[in-house]
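> mind looking at a prediction? Sequence and model below.
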Amino acid sequence: MTSEPPRTDGQERFTTPVPVRWSDIDMYQHVNHATMVTILEEARVPFLTKPFADDFATTGLLIAEVRVAYKGQLRLADSPLQVTIWVNRLRAVDFTLGYEVRSVLADPDSKPAVIAETQLAAFDIGAQKLVRLAPHHREYLQRYQR
């Protein structure tokens, strides 16, 4: 897991490598579209573990929506994929993460092969209802907001 240094434009980005497994490849030798959601999850977990780890017993995160757009090919040789994450939208109960996925061989500023978004909502596990994000969650997420 890596976190890039702060950018000169004042926006932080979180970038982490995610290995491609043989089982992630389809018959055309591309990363299978169905496994891309899992790859996004594998990148999201280290991004959210730090601010949410102490609260996981009581507060969880539910996926409300996932969008994935494919702009190029990814293959086994592109592993590990470089997944960059930022916050697109931050509201009282939910937030939306943006993703760019590139080959390990790609320039970090090149066109991504995959662009995606996930909307997550804070959830009280015991009460089984949506809850507001805690101030320390919001503070962490604001650092990565575009």
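Yes, it's here.

> going forward, measure contacts between C-alpha atoms and count neighbours the same way
Fine.

> which residues touch D109?
When the contact criterion is C-alpha atoms under 8 Å, 6 or more residues apart in numbering, D109 has no partners at all.

> how near is A77 to P51?
Per C-alpha to C-alpha, to the nearest Å, A77 is found 33 Å from P51.

> what of Q82?
Counting by C-alpha to C-alpha, the separation of Q82 from P51 is 22 Å.

> neighbour count: these two, which is higher?
Ranked by neighbour count (other C-alpha atoms under 10 Å), Q82 and P51 place Q82 first, with 22 against 17.

> what about G60, how many neighbours?
19.

> okay but it is in contact with L120, surely?
No: the criterion here is C-alpha atoms under 8 Å, and G60 misses it with L120 at 9.6 Å.

> ok, and here's another one to check against it:
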Amino acid sequence: MARIKVELPDTFSFSTIIPVRITDVNYGGHVGNDTLLSIIHEARVQFLQHYGYEELNIAGIGLIMSDVAIEFKQELFYPDQIKASVTANDFTKVSFDLCYKLEKEMEGKTVLVAAAKTGMVCYDYDKKKVTAVPEGLKFRS
């Protein structure tokens, strides 16, 4: 079976620090894969807020996550601090990708914890249909 490989861009337009909470630790003694997806969700919300948006309102339309890929690299433990970097790319008429680079400090070095991508589709919740990416998004390069 082929493994997922997430290609990360060279630059990121936003980063934030997300602490690992004790409730994020599973029976294996580390952060579980389901929690890592929740951490990615938190990074996405903070990314959008940084640009003055919300998931249900980016320039008047909403977003739906159509897919997700996560490449796990290192374990996370309590009380690690995650540097979550986010950027948008691969824009189409109705969608774009958000890329995530999750890192932590380990033995004096910055190490990659996970690389991830979420496919985001623009959606008009009132009309219940896919719609075009709004013109002039602040995070569109």
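Nice, I can see it. Here the structure is a predicted model, which is why all the values come from computation and not from measurement.

> can you give the distance of the lengthiest helix in structure 1 from its chain's centre?
With DSSP state H applied, the helix covering the greatest number of residues in structure 1 is identified as helix 33-52. Its chain's average C-alpha position is 5 Å from that of helix 33-52 of structure 1, according to C-alpha atoms, centre = their mean, to the nearest Å.

> please name the nearest non-neighbouring residue to I85 of structure 1.
Leaving aside its chain neighbours, I85 of structure 1 sits nearest to Y99 (4.7 Å; criterion: C-alpha to C-alpha, 6 or more residues apart in numbering).

> contacting residues for that neighbour?
Remark: with contacts taken as C-alpha under 8 Å, 6+ apart, Y99 of structure 1 is in contact with L40, V83, T84, I85, W86, V114, I115, A116, E117.

> tell me the counterpart of it in structure 2.
In structure 2, the residue paired with Y99 of structure 1 is Y100, using TM-score structural alignment.

> name the next helix or strand downstream of the host helix or strand of its match, please.
Under the criterion of DSSP states H and E, Y100 of structure 2 resides in strand 95-106. The first helix or strand that comes after strand 95-106 of structure 2 along the chain, using DSSP H and E, is strand 109-124.

> I61 of structure 2 versus the residue of structure 2 most remote from its centre, what's the distance?
Taking C-alpha atoms, centre = their mean as the measure, the residue most remote from the mean C-alpha position of structure 2 is K127, 26.5 Å away. Going from K127 of structure 2 to I61 of structure 2 by C-alpha to C-alpha gives 10 Å.

> quick check: closest non-adjacent residue to the spatially most central residue of structure 2.
The centroid of structure 2 falls nearest to I40 when counting by C-alpha atoms, centre = their mean (4.2 Å). Spatial nearest neighbour of I40 of structure 2, chain neighbours left out: Y100 (7.3 Å); criterion: C-alpha to C-alpha, 6+ apart.

> give me the contact list for the helix or strand containing V68 of structure 2.
Assigned by DSSP H and E, V68 of structure 2 belongs to strand 62-72. Residues outside strand 62-72 of structure 2 that contact it (C-alpha under 8 Å, 6+ apart): 4-6, 54-57, 113-125.
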